[in-house]
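*Asks:* sequence? don't have it. structure:
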């Protein structure tokens, strides 16, 4: 069974922690990933060479989507060929990278990056996009699958809800699998993404970012106290 078949119609859990967070440690990421697998996740998405190596060693048979973040704005998800090759070297099944039409920091085109990765490693390449135009260009560049990861994150205020309309539009338009990702906070939203045509659904913050989830509860209680 191929990696894409393994995750078809199922949940992929993003196990990531920002630098300095209490969970920022490979052992913690492995524990989160194992917990996700126990709960029924079909695959894991993670970032950083250190964590990816630990996850590959601990879960050798689990579909693993890998990336590297360099910075926090602009093109920062696996932004250069060097980053992509470093991710592929860890043994991931899928290399995720910025698939928007914005200029890449190393000056390479997305197509050149995809070709160079494939020339050295037997991996799939996933484009994280923000729009239909991004997705069209990414497919033309030769990527194997497209994720809605960056919708709402390329300028302006970040929306609260997931971009399920984009999921549906891409699923109806593209010949490659579409992965729903970004601000999916409830099981109902995940299920709706599948109904819209998603090949798989990635959920991160709502499952593996306890500080963020705790903050939402704490803020709601604070607001309630202030209104009472």
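*Replies:* That came through, no problem. Keep in mind that this is a model prediction, so the values were computed, not measured.

*Asks:* use CA for all of it now, contacts and neighbours both
*Replies:* Fine.

*Asks:* what's the longest helix in this protein?
*Replies:* Among the elements of the chain assigned as helix by DSSP state H, the one spanning the most residues is helix 210-227.

*Asks:* take the one below as the second:
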């Protein structure tokens, strides 16, 4: 498998992140499969899903490529943190493995380059989730097939912001031949189009499409409510 055909498939198109956080009513494999099928029916070029079980179920149910990740924990490097996690996703049917490519230490002592080599040997591609320009450049140098702005604003030292990091998208796109994926806080179709205009090869949208709990809380807060679930 090479990056070029899939990059061409995704060029200028939408990837939908079909995930739900722990404790959310949507965090159910069957529900996430239907979510992925709905995204495909709506025209998504690919879906991004979490965990080997969900990757396997979604890959069996959709015709579009599956970008798999495995969130293990909630601090430090927890998006596909080890080679073991990455290879489990390939075995489950992920065409692309998304992994944290920041400079932070990985829990198994491996490097991002080790993960890239293992995934490529297993026949899949790698999407590097980064928080800044230097990380994106290094990830591409280490063989990443896609570089995504997923972690911008979520890693210590990365400026927090409420809007998509279009500046980082533009900087990466200007510096790399590797396709750049815009992800993070893209809330409207207009913002998705702005990301493409800034140089993104494709755009990932999650919460704005697939997170009814989070979206409901926004509306409730806008009406002056707390967003807390009723007792009982």
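*Replies:* Yes, it's here. Here the structure is a predicted model, which means the values were calculated and not measured.

*Asks:* just give the TM-score of the two.
*Replies:* Overlay of the two chains. TM-score (TM-score structural alignment, normalised by the length of the first structure): 0.94; 221 aligned residues with a CA RMSD of 1.3 Å.

*Asks:* before we move on, the earlier item: what packs against the longest helix of the first structure?
*Replies:* Other elements packing on helix 210-227 of the first structure under the criterion 3 or more CA pairs under 8 Å, 6 or more residues apart in numbering; DSSP states H and E are helix 205-208.

*Asks:* mean offset of the helix it packs on relative to the second structure (after superposition)
*Replies:* When the second structure is overlaid, helix 205-208 of the first structure sits 0.4 Å from its aligned residues on average, using mean CA distance after the TM-score superposition for the first structure.

*Asks:* which part of the second structure lines up with that helix?
*Replies:* Following TM-score structural alignment, the aligned partner range for helix 205-208 of the first structure in the second structure is 207-210.

*Asks:* what does the matching stretch rub up against?
*Replies:* 16, 17, 18, 19, 35, 186, 187, 188, 214, 215 (CA atoms under 8 Å, 6 or more residues apart in numbering).

*Asks:* one more time with 7 Å
*Replies:* Here stretch 207-210 of the second structure makes contact (CA atoms under 7 Å, 6 or more residues apart in numbering) with 18, 187.

*Asks:* return the distance of that stretch from the chain's centre.
*Replies:* With CA atoms, centre = their mean, to the nearest Å as the basis, stretch 207-210 of the second structure stands 13 Å off its chain's centre.

*Asks:* all helices for the first structure, in order.
*Replies:* Listed from the start of the chain, the first structure has helices (DSSP H) covering 3-7, 26-38, 49-58, 81-89, 110-120, 132-140, 164-173, 187-195, 205-208, 210-227.

*Asks:* quick check: angle from the fourth one to helix 110-120?
*Replies:* Relative orientation of helix 81-89 of the first structure and helix 110-120, computed by axes from the mean of the first three to the mean of the last three CA atoms, to 10 degrees: 40 degrees.

*Asks:* sorry, back to before: in the longest helix of the first structure, what's buried?
*Replies:* Within helix 210-227 of the first structure, no residue qualifies as buried by neighbour count (16 or more other CA atoms under 10 Å).

*Asks:* what does stretch 3-14 of the second structure give?
*Replies:* Within stretch 3-14 of the second structure, the residues that count as buried by 16+ other CA under 10 Å are 3, 6, 7, 10, 11, 12, 13, 14.

*Asks:* return the set of buried residues in the match of helix 205-208 of the first structure.
*Replies:* Within stretch 207-210 of the second structure, the residues that qualify as buried by neighbour count (16+ other CA under 10 Å) are 207, 208, 210.

*Asks:* then stretch 49-59 of the first structure?
*Replies:* Of the residues in stretch 49-59 of the first structure, those buried under the neighbour-count criterion (16+ other CA under 10 Å) are 49, 51, 52, 53, 54, 55, 56, 59.

*Asks:* the second structure: which residue goes with the fifth one?
*Replies:* Correspondence of residue 54 of the first structure to the second structure, assessed by TM-score structural alignment: residue 57.
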